[in-house]
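Enquirer: Just to be clear, the model below is a prediction. Sequence and coordinates:
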Amino acid sequence: MVPGTLSAQTPGEVSGTLLDQSTRQPLPFANVLLLRLPDSTLAGNTQTAENGTFTLANVALGNYRLRTEALGYRPARRLATLSGATPAARLGAWLVAPAAVQLGSVVVQGERAVMVNDLDKKVINVGQDLNSAGGTAADVLQKIPSVAVDENGQVSLRGSSGVTLYLDGQPAPSSLRLDQLPASRLETIEVITNPGAQYSAQGAGGIINLVQKKQRPDSWNGEAMATGGTRDKYSASLSLSRRAGKFTFFGNADGLNNQFCGSTALRQVATVGGRTAGTHQTGRNTRHQANEGIRLGVDYAPGDQQRLTLTTEFYKNDYRTTQDFTTLLTHGSDPVINLQNQTTQAENLYNARISGSYRRTWAAHPGRELTASATYILDGGTVTTQQRVLDGPGSYPRNARQQLLDVTIQMPSTQVDYVHPLNEKRRWGAGVKTDLMVTPGTAAYSVQPVAGAEFIRQEAGSYRYHYQQVIPQAYGTYQQKAGPWDYQAGLRAEFTGLQALVLPSGSARQRLFNLFPSATVARTLPHDQRLQLSYSRRLNRPNFLQIIALPIYSDARNYVVGSPALRPEYVHAAELGHQVAWQATTLSATLFGRFASQSIQSLRTIDTLATRRSGQPDFIARTSYANVGRTAGYGLELSLTQPVTPWWKLIANGSFYRNQVASYTNDGTRANFTGTAYLLNILSPTKTLAVQLSGDYRAPLVVPQGRLLAVYGVDVALRQRLLHDRAALTLRVSDLFNTRRQYTQLKATDLTADFRTKYETRVGYLGFIWFLGTNKPASTIDHQPRGDTGGLGG
């Protein structure tokens, strides 16, 4: 009897991996309950890890029922028996089906929340965000804590512009602009603030992954959408997917044709040759953008453990800008010169992309996974800029100037990742990747002697260039779980080799090898709480236009040129986050710090040589780049999801941090306290009507030569479901009070400049969407889960 008694007292263990039934993707942070039979009393519970694995240890022997609770999925149940002969129950891959409850003729499906705030990732589910209907990716990003998007679509995170854009988990084309990417093309947007070793080290400010719409597990579905906006703004999109046996075919097409009006003002004062000169410009501008794109793909699953995906896409972007402005030139006590100027810019860009990926899992070894992918991107087009003097004194030159940039960029990339579990609580991973970029191009400068004549090429201002960059990379990670603790450590190695040749101005060459460590420690606390500490070292490589000595003229008095001496910016980033959930409320708080050396900054100065050569009573301003000392940013970020009533839900987030940058003279620092705030009200006054009211604010921010003033606005949108949930009508108004504008103040040696830009931001949009197949619109907010964490997939 004694051996039998001792065996009965040996604790048992239950483990497994929770996977999506259709995609076989892991389901992180799902609840697993252990119920004792026959009375179904609770014997234990746990939460799945990021790879979907779970373990219930120290379980008494006996008969049990396991029950899963994953947001947006049906509850699933399994039986387990622990005995002296088999004290461990290893369930392997446990497939869970998405939620879909049939109520009469209406299907109510589990939905994603508008915004998911995890400790190391923020996810916006674009389809649930009514305030992005008819808009662009830039409109969506304005809602994420510490994210800011300027008037040119450039994004910054926590004051850092060193943010890397990804498209479906791969580096995005260099021509991709967030303010030209239709929101209808996207499924989710993921902001990863402190990536681990499995991610590229590029992006000192973090990674923004744009996830495009893909296939769904149903037999066939899709949606067709058309949106019209005030003053000539139109967009349309169509997405379809069809499952046939082991194949799933998917595709989407979209088009956008928008026109925006705005106003600009520039005031520059400089001291040149002991005399004060000033340029004061005011004017109006129009921007016209036309984008068309198509994306086709096929997914082949020969079995539950293998999946092969092939995708091809092509996008064409046409962008036209016309600025008509009045220029007042002052030079000492000389008479004021009054000019009527016009600047036009035409961008004709294209992007082609072919990608393939393979994924292999092993049912007998849960958590073991091999993925491989290859991508080829062809990116190119022309940009033509012209400046004209329409009216002015007879002595002032009237010839028009033109710069034509012709560029082709090829970016092939290959990647292999492998994850191997050592046991239920330990695993290691490794991967290799190679990125290549080759871009030859020309910049032709020409002059039109008189109106209507042909432009004559000027060899003195024309250039040819060739840029090549190769980045081989490798990484390794180790992860271990010990009770409530999770540990992960990683090391990434990257070599950067670049070579640039600009004729006739010169060349640049760099060879750099760097190691990038990262580590994360997390602890699960009682009452649905989680604490996480993470660290990573990252870098911000200058792009090829920042490093080659190629002048690009924005108008007759201002140009931008790269700096061959520019080096990467290196960053140490750390975060301490806490997340707690009770019932339907979620609160996340993150303390963060970001410390950079060799900070890359844009600097504006007077080009005294070009000013003298111009022979005119004005001056030429030059913008270039330099590694300017150290920068730092540290502060607090908060995110709250709070239901107020069954028909009213609040999502609030914000940040407050100290932003510190090196002075442009490199003799000290400039700093201020700044931050962002965003509040979203989600209301469901009826079963078929959803309303979203949101407001955002970005506080003033210092830069090495000045500061950016505050930007704020309010948006409102509503969606009415129609025709038994087969369609929906969306109405939204962006920047309801017309307050969003850009205001920049700069100061350098012998130069001060103020820039004011007011684009057309108050726009009304009316959109109609028709749901095809099994696809359905969002239902009321009381059915919304907190959402899932998305994922880059390594």
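Expert: Everything's here; your move. Residues are numbered from 1 along each chain as shown.

Enquirer: When you work out contacts or count neighbours from here on, use the C-alpha atoms and nothing else.
Expert: Fine.

Enquirer: do you know how far Ser734 is from Gln692?
Expert: As judged by Cα to Cα, to the nearest Å, Ser734 and Gln692 stand 12 Å apart.

Enquirer: swap that for Ser462, please
Expert: From Ser462 to Gln692 the distance is 52 Å (Cα to Cα).

Enquirer: Gly431 too?
Expert: In terms of Cα to Cα, Gly431 sits 42 Å off from Gln692.

Enquirer: what's the neighbour count on the spatially closest residue to Arg557 that is not a sequence neighbour?
Expert: Nearest residue to Arg557 in three dimensions, chain neighbours excluded: Ile620, at 4.7 Å (Cα to Cα, 6 or more residues apart in numbering). Ile620 has 21 neighbours, counted by other Cα atoms under 10 Å.

Enquirer: Could you do the one 10 residues further on as well?
Expert: When counting by other Cα under 10 Å, one arrives at 21 neighbours for Arg630.

Enquirer: got the contact list for it?
Expert: 595-599, 661-662 (Cα atoms under 8 Å, 6 or more residues apart in numbering).

Enquirer: and the closest residue to it other than its chain neighbours, how many neighbours?
Expert: Residue nearest to Arg630 in three dimensions, not counting chain neighbours: Ser597, with 4.6 Å by Cα to Cα, 6+ apart. Ser597 is flanked by 18 other residues according to other Cα under 10 Å.

Enquirer: for the one 10 residues further on, same thing?
Expert: Summarising burial for Asp607: neighbours were counted as other Cα under 10 Å, giving 17.

Enquirer: Thr227 too?
Expert: 21.

Enquirer: Repeat that for Asp334.
Expert: For Asp334, using other Cα under 10 Å, the count is 10.

Enquirer: Am I right that it is in a helix?
Expert: No. Membership of Asp334 in a helix is not supported by DSSP: H, G, I helix; E, B strand; the rest coil, which gives coil.

Enquirer: The residue nearest to Arg557 contacts Arg612, correct?
Expert: No. Ile620 sits out of contact with Arg612 when judged by Cα atoms under 8 Å, with a separation of 9.0 Å.

Enquirer: all strands for the stretch 401-550 of the chain, in order.
Expert: 426-448, 456-457, 463-482, 485-503, 506-525, 529-540 (DSSP state E, counting those that start in this stretch).

Enquirer: Please identify the most buried of the ones you listed.
Expert: Mean neighbours per residue, mean count of other Cα atoms under 10 Å, is largest over the strands of the stretch 401-550 of the chain for strand 529-540, with a mean of 22.

Enquirer: next, the one to line up against it:
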Amino acid sequence: MFLEMKKINSVLILVLFFNTLFSYAQTSPPSKIKITGKVVEKITKQPLEYATVIFLTADNPKPVAGGITNAKGEFDIEIQTGIYDIKVEFISFKVNEIKQKNFKSNTNLGTISLEEDANQLNEVIIRTERTTVEIKLDKKVYNVGSDLLVKGGTVSDVLDNIPSVSVDIEGNVSLRGNDNVRVLIDGRPSNAINIAEALRLIPADAIEKVEVITNPSARYDAEGGGGLLNIILKKGKNQGLNGTFIASAGYPENYGLSGTLNYKSKNFNLFTTQGYNDRNNPGNAITNTDFLNSNNEIINSVNESRTNERFSKGYNGNFGIEWNLNETTSWTNQVNYRISNGDNIDNVFQDFINSDNTFNYRRNRINDEISDNESFEFASNFVKKFKKEGHKLTIDGSFSKSDELNSAIITDRATNTSTVKFDNTINDQSQNRNLFQVDYVLPLKKGSQFEAGYRGDFIDLLTDYSVINDGVPNNNFTNSLEYKEKVNALYSQYGLKIKKFSFLFGLRFEDSNIQINQLATNDFNTKKYNNFFPSAFFTYEISDKSSASVSYSRRVQRPRGRLLNPFNNLSSNINIFVGNPDLDPSFTDAIDFGYIKRWEKLTFNTSLYVNKTTDAFQFARRESGDFVNGIPITLSSPINLATEYRTGFEFTLNYSPYKWWKLNGNFNFFRNETQGNFIYTDFSNRVITQNFDNVATSWFTRITSKVTLPYKIDWQTNATYNGPQDNAQGRSLGIIAANLAFSKDVLKDKGTVTFNISDVFNSRKRIMETFLPQFSSSYSEMQWRVRQFTVAFTYRFNKPKNEREKQPRKMQNDGDGGDYQG
């Protein structure tokens, strides 16, 4: 079967190659004419994207021409002159047929309305299920509802199943191997202080879809050198009262209960999502370090092992109301609230080894950390649509407050002494964030559009960190860090379409005012800078099923939080992470070449990308000059390097060989070149230069298979491999991991039972090798969460499983609204 798949892949590549050549070379004969029109939903008048338009003749039962609608519901199809039957189809809608129409010249069919088919909505038909991954030229849309692997999981689990996206064992998100990613929730930056922890709190079942935008236009926030991820939460869009409830339980201890509910009438839509979870995420790590002399000979060693027990309880809820003031005006207000508390027990053992490899003594450090997090957000959205289609004004505002308190008691004892040491650390953070945005879209003459807008983002974060050693405050690790960020932005962009060519030109201006104040040391630092961020997109429609594009954008990555704070962790007393308050932002110029092709059963999307980043962040390890029982303390800090070049190639495939089998594959290969030196003065007043020039290549791939077995049992599997990668101070090793899930509909398809296994082989770890000449050589493994088993039960009322919900209003920055479409 594997050889057959290889042959199929080879044939597909050849077909793609010759089809592209043929499409470019072919010319339309004089007898061809152009048929245009628009497809909408009958009641709401919302455009239907991906509706199918087919032309048939009386002497040929097979379609002789056809196409699909774009995001505005529009189609543009070339046919020979003649008499045709036309069928307009869309999943879960009645077919609209136009019989025996004679076409002699270019014709606009106007607006074609489709009506929902109530009978189809209540049937469970495999072909009506939405594709898990929708591939578009400028983005990928991941629909969470059809993914069995994340039932009972969190947003982090969702992101780790998305093509092009990876989540490391600490919850940090990367896109195409680049961790400079901007994560949005409903088009807005998350109000959480620790975004990785926040993503683990929101239940997967609260998400409708995730949009992956690798090269955003000027309309988007310029933050995120690697691109954007937009997490869109469920809001409910169906008429009447309906909802979904999900209960889950797993091992290690993992319990969750969540639900979505909405009631929609003519003028109002009330919606809410509620979720509670009680979890334990046990993990483990090892770090074996050999310390070297000037001849790189081992003078002593420390073998460090640790186990983690992470207990957490959390509530995540929102409530909102959409008010249709009239046919052209809507106003939505929403409240989001999250609260959680946890107990993280970090048990560290350090075995000290002599130079002759004999055991010396053991040290045990137990870090018992208790955390309390709470955040509140109010968001408001106002949309005014004008008479001309596409002409609208959108006003958004959000106001949030977040508090996070982490306190830890560290107990330190060793076999070579009877003394027991007690350390206490307190990390108290409070953040206020306000966001205000205005967007205006003005369609001009046919085929062109103008957009403009303003965005103000204001953050005020205060971090108090203190350490007490055996009852005595340690001023070396105590500080209050005040971070204030004010970013005001203006943008404008213009798009037009000329025949099969589409153009979009944009320019964004951002004025940044950053204050980083260390209050304990009276060290005040203000950074002011303003920058222009241009963008340009060119698209060519080769045919109604294939397109090619090239795009450019400029992006910024501002350092925040842990990267800046010089005092935030003391779980290990010999390997300490230290933030760098003098970090500067990094800037990225990104170019992306894309191609997409659709066949009946296959969608293929590929891109070639080149990124150049100046002042790129890099983590550097160095000696501190301090020792613990003769063992040197190693510091790890982020620094700005000169330049980083990243080039890569990726492709994504959606393939449905049969009605009962769906495949999705993603492959990404990238080359990362770093150029720069780290120059610093060490503890003995020597000037040290570390050369970080390095060229590294790596790749990762993910394949997901979903099969419908007999008795209507769904089976979904995915496997991911992250290839090894070198850096200037060592290398990371390759990692393979797999997930597995089964589901069965019950209670006349109103309920679904799902069983999944996360990390089937218990192999998802970060494995690193580090070498610092004349100082140390180390090997480390870290597993944030061990293999997990989960059973989930879903119950739906007044909401058929495969119902296609009515299109929501297009919100700014949700990846749809305002994007220029020819």
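Expert: Nice, I can see it. Because the structure is a prediction, the values reported are computed rather than measured.

Enquirer: before we move on, the earlier item: which position in structure 2 pairs with the residue nearest to Arg557 of structure 1?
Expert: Here Ile620 of structure 1 is matched to Ile633 in structure 2, going by TM-score structural alignment.

Enquirer: for its match, what are its contacts?
Expert: So Ile633 of structure 2 contacts 573-576, 623-627 (Cα under 8 Å, 6+ apart).

Enquirer: Return the member of those nearest to Tyr483 of structure 2.
Expert: Ile576 (22.1 Å; Cα to Cα).

Enquirer: That closest one maps to what in structure 1?
Expert: For Ile576 of structure 2, the residue aligned by TM-score structural alignment is Tyr559.

Enquirer: likewise Pro710 of structure 2?
Expert: Aligned partner of Pro710 of structure 2 by TM-score structural alignment: Thr686.

Enquirer: Near that match, how many other residues are there?
Expert: Thr686 of structure 1 has 11 nearby residues by other Cα under 10 Å.

Enquirer: can you give me the helices for structure 1?
Expert: 2-8, 137-141, 544-547, 608-614 (DSSP state H).

Enquirer: Need the winner for burial among those helices.
Expert: helix 137-141 (a mean of 22).

Enquirer: Show me what it packs onto, helices and strands only.
Expert: In terms of contacts (3 or more Cα pairs under 8 Å, 6 or more residues apart in numbering; DSSP states H and E), helix 137-141 of structure 1 is packed against strand 147-149.

Enquirer: residues in structure 2 matched by the strand it packs on, start to end?
Expert: With TM-score structural alignment as the criterion, strand 147-149 of structure 1 aligns to 165-167.

Enquirer: which outside residues touch that stretch?
Expert: Outside stretch 165-167 of structure 2, the residues touching it (Cα under 8 Å, 6+ apart) are 156, 159-160, 173-177.

Enquirer: and with 10 Å instead?
Expert: 156-161, 172-179, 181, 196, 212, 229, 666, 700, 702, 720, 722 (Cα atoms under 10 Å, 6 or more residues apart in numbering).

Enquirer: Check the mean deviation of it from structure 1.
Expert: For stretch 165-167 of structure 2, the mean deviation from structure 1 after alignment is 1.8 Å (mean Cα distance after the TM-score superposition for structure 1).

Enquirer: Check the gap between the spatially most central residue of structure 1 and Leu792 of structure 1 for me.
Expert: Centroid check for structure 1 by Cα atoms, centre = their mean gives Ile208 as the closest residue, at 2.6 Å. According to Cα to Cα, Ile208 of structure 1 stands 10 Å off from Leu792 of structure 1.

Enquirer: who touches both of the two?
Expert: 166-167, 169, 190, 192.

Enquirer: out of the residues you listed, which one sits closest to Tyr657 of structure 1?
Expert: Ile192 (18.2 Å).

Enquirer: In structure 2, what sits opposite the closest one in the alignment?
Expert: So, by TM-score structural alignment, Ile192 of structure 1 is matched to Ile213.

Enquirer: Okay, its match and Ile633 of structure 2: tell me how far apart.
Expert: 41 Å.

Enquirer: ok, now which ones touch the closest residue to Leu722 of structure 1 other than its chain neighbours?
Expert: Spatial nearest neighbour of Leu722 of structure 1, excluding adjacent residues (Cα to Cα, 6+ apart): Ala728 at 5.3 Å. Residues in contact with Ala728 of structure 1 (Cα under 10 Å, 6+ apart) are 225, 688-689, 719-722, 767-771, 776-778.

Enquirer: who does whichever helix in structure 2 runs longest touch, helix- and strand-wise?
Expert: Secondary structure of structure 2 read by DSSP H shows that its longest helix is helix 2-25. Applying 3 or more Cα pairs under 10 Å, 6 or more residues apart in numbering; DSSP states H and E, we find helix 2-25 of structure 2 packed against strand 523-543, strand 546-557, strand 586-598, strand 602-614.

Enquirer: and for stretch 294-303 of structure 1, what span of structure 2 is it aligned with?
Expert: Going by TM-score structural alignment: stretch 294-303 of structure 1 matches residues 317-326.

Enquirer: residues near the aligned residue in structure 1 for Thr647 of structure 2, how many?
Expert: Under the alignment (TM-score structural alignment), Thr647 of structure 2 pairs with Tyr634 in structure 1. The number of residues packed near Tyr634 of structure 1 is 20, by other Cα under 10 Å.
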